[in-house]
Structure formats: C-alpha cells, structure tokens
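Engineer: Got a predicted structure plus its sequence, pasted below:
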Amino acid sequence: MSDKEQYRRGVGVMLINDRKEVWVGRRIDNTDEAWQMPQGGIDKGEQPWPAALREVEEETGIRPHLIEQLSCHPQRLRYRLPEELIGVIWKEKWVGQEQDWFLARFLGTDDDVNIGTKTPEFSHWKWIEATHLPDIIVPFKRDLYRRLVEDFAPLM
C-alpha cells in the first residue's frame, strides 16, 4: 500500500460566525471532552466542497444555503492516528486522514444549529476564538489545527 493509500480522503470546515468565532462540537464518543470542527470522509465520486457541505449538515444540522465558502486551503493536510487507534476508528487500515480544508462563513443564527441529527456525533457545541482551537482538540490533531488557524487567520 502506498503512503497516499494509507490515508483516508476527507474534508473539514472552519465555520466562522459574524464575530469570527469558530464552530466546534464536543465528540459524543470521546470521554476526554474532545472538541472538533466539522469533518469527515469524501464519498466515492464526490468532490471536496459538496462533501464538506454534506458533512456540516450531517453533523450540525446547518443547511448548505447557510454556508458561504471563503477559501480552500492550498494544500491537503494530514493527521496520523496514534498506533492504538489504527484499525479501531475505521474498519479499513488507514493510519489517518488527508483532508481538504475550507474556511466558510455561517449565514444563519444559532437556531439553525441542530446537533440532534440522524446519527449524532456531538453532545454539545459552541463558538470559540480560533486561537483556542489547538487547546481543545485531541493531541494527534493539534499540529493540523495550529496550521489551519495560522493559514486562515488573514482571511478571517
């Protein structure tokens, strides 16, 4: 298996409100109070931006017409799972994800957020300052989140 085939293709969205705060959800399956931005896999034949809109809606209940794309990170970013999670998180033997990340503006109100989706991934949600993102994410994604905060900051 090539290096590229070891990473699950995915997308992520840094969704900001009118105060330039970032949407995060606390994972329902993690007892360490791990928070994250909306993210997930790309389905076969799906393009990254439509996949990102689908993931945001599946995880947050936010409808695509309430999301405006501001930027796409110029590089695909990777994170690697800790060894004890490889083969556990996903059925396939991926070692991590390689993701297209988008910066997007939320055009709705907090009433448009509904994490009680068909398959809930989050138990709580909130808006936070971007600089706090690396402090609340699982350790193996911190470098990726630091990079996103740094690279998207001028565009926010």
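Structural biologist: Yep, it's here. Note that the structure is predicted; figures quoted are calculated from it, not measured. Numbers count the residues shown, from 1 in each chain.
Engineer: CA atoms for contacts and neighbours, from now on please.
Structural biologist: Will do.
Engineer: mind checking the end-to-end distance for stretch 80-94?
Structural biologist: Length of stretch 80-94, first residue to last, Cα to Cα, to the nearest Å: 9 Å.
Engineer: same question, stretch 113-120
Structural biologist: 13 Å.
Engineer: can you pull the buried residues of it?
Structural biologist: Val113, Ile115, Pro120 (16 or more other Cα atoms under 10 Å).
Engineer: Okay, strands next: where are they in this protein?
Structural biologist: Secondary structure of the chain (DSSP state E): strands located at 7-16, 22-27, 35-36, 39-41, 67-72, 77-80, 96-106, 122-128.
Engineer: and the ones you listed as JSON lines, adding distance to Arg54 and mean neighbour count?
Structural biologist: Below are the strands of the chain laid out as JSON lines (distance: least, Cα to Cα, whole Å; neighbours: other Cα atoms under 10 Å):
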{"stretch": "strand 7-16", "distance to Arg54": "10", "mean neighbour count": "24"}
{"stretch": "strand 22-27", "distance to Arg54": "16", "mean neighbour count": "22"}
{"stretch": "strand 35-36", "distance to Arg54": "16", "mean neighbour count": "24"}
{"stretch": "strand 39-41", "distance to Arg54": "9", "mean neighbour count": "20"}
{"stretch": "strand 67-72", "distance to Arg54": "11", "mean neighbour count": "16"}
{"stretch": "strand 77-80", "distance to Arg54": "19", "mean neighbour count": "17"}
{"stretch": "strand 96-106", "distance to Arg54": "13", "mean neighbour count": "22"}
{"stretch": "strand 122-128", "distance to Arg54": "16", "mean neighbour count": "16"}
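Engineer: structure B:
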Amino acid sequence: MTRTDRLQYRPCVGTMIINSAGEAFVGKRIDNKEGDWWQMPQGGVDEGEDLDEAMLREVEEETGVTASHLQIVHRLEDELYYDLPAELQGKLWKGKYKGQRQVWYLVRFTGADSNIDLEAHKHPEFCEWKWVDPDLLPELIVPFKREIYETVVAGFKGKI
C-alpha cells in the first residue's frame, strides 16, 4: 500500500477489554438505529498522539473506565483496514476518509462493573453495554467490520 493510499484511511485504535472471566466488553452504539449491533471501544488517533495514550483516552471517553483499572496485555503488530460501505463514504469524518486503519489492543479490566459509566463523557457513544464471550464478537458487529473482528479475536487467542 502506498503512502497516499494509507492516508485515505482514518488512523484509529480499537480495544478488546476483557474481565477476569475472560469476557469481552461490548457497547451498543447510540447512533445506530438500523440494527442490534454491538462493538468494542474504538476511536481516532489525533495527529502526533501516542497510540497507548489514544487507546486509554478512547476507552475512558466511551466507557468511563480510567487507566487505573486497565492493564495492557497485548497489541496486534499490524494495522487492520476496512472500507466504509458506499452509502457512508463521504458522510463520516467530513468525507476525508474511505475507511479506517486500526491498531488493536487487548486490555485487562481490573475494576468493578460499577467503574463503567457510559455517560462519563459529554457525548456518549454507547447506550448499553454487556460482557460477552470473545468468540461471539464477529456476530455482534456491523457486517462491514466483521472481518476485522474475526482477525482481532484470532490475534488475541491464547492471550485472554
């Protein structure tokens, strides 16, 4: 992939948060009215921002969980890419990107469920949350991100 091609994808971090039972956190997006889709925390990386710091910031913004309750277990070596469906291209992220390039983390949650607060940030992204078996994650995500979730689950096998 050329540098120009790579720039067409929004830099992003994604996080599989696992609890002591080996279950993964998923949230139901507030803005997705078309389906019963759930996803793991993810979000954009600001220019010049350290990836670990971006991941911790995004997790806190989306779940209310602070770094004091998180332990980084592993990070996938390669970036994962996905394209937005045609009907979303040009609408999200001010039309600047055709998809995302993501760095994925596996993070252990060391707090209590009461430490999760979806309304901790002034612009909540999730309206509900739950713990699920990581093998179910690809079935819960919107179809255009399914391949990413299959790769993430496979990449973290044996580390959960």
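Structural biologist: Looks like it came in fine. Bear in mind the structure is a predicted one, so any value in this text is a computation, not a measurement.
Engineer: hmm, back to that, as JSON lines, the strands of structure 1 with distance to Glu57 of structure 1 would be great.
Structural biologist: Output for the strands of structure 1, formatted as JSON lines (distance: least, Cα to Cα, whole Å):
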{"stretch": "strand 7-16", "distance to Glu57 of structure 1": "11"}
{"stretch": "strand 22-27", "distance to Glu57 of structure 1": "13"}
{"stretch": "strand 35-36", "distance to Glu57 of structure 1": "15"}
{"stretch": "strand 39-41", "distance to Glu57 of structure 1": "11"}
{"stretch": "strand 67-72", "distance to Glu57 of structure 1": "10"}
{"stretch": "strand 77-80", "distance to Glu57 of structure 1": "22"}
{"stretch": "strand 96-106", "distance to Glu57 of structure 1": "12"}
{"stretch": "strand 122-128", "distance to Glu57 of structure 1": "13"}
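Engineer: Mind checking those for the one nearest to Glu59 of structure 1?
Structural biologist: strand 122-128 (7.4 Å; Cα to Cα).
Engineer: Read off where the closest one ends up in structure 2.
Structural biologist: Alignment of strand 122-128 of structure 1 against structure 2: residues 126-132, by TM-score structural alignment.
Engineer: quick one: the spatially most central residue of structure 2 and Arg10 of structure 2, what's the gap?
Structural biologist: Centroid check for structure 2 by Cα atoms, centre = their mean gives Gln42 as the closest residue, at 2.7 Å. Here Gln42 of structure 2 is placed at a distance of 12 Å from Arg10 of structure 2 (Cα to Cα).
Engineer: And Glu49 of structure 2, by the same measure?
Structural biologist: With Cα to Cα as the criterion, Glu49 of structure 2 and Arg10 of structure 2 are 14 Å apart.
Engineer: circling back: so the closest residue in space to the residue nearest to the centre of structure 2 that isn't next to it in sequence versus Lys130 of structure 2, what's the distance?
Structural biologist: Leaving aside its sequence neighbours, Gln42 of structure 2 sits nearest to Gly14 (Cα to Cα, 6 or more residues apart in numbering; 4.1 Å). According to Cα to Cα, Gly14 of structure 2 stands 17 Å off from Lys130 of structure 2.
Engineer: If anything else comes up later, I'll come back, but that's it for now.
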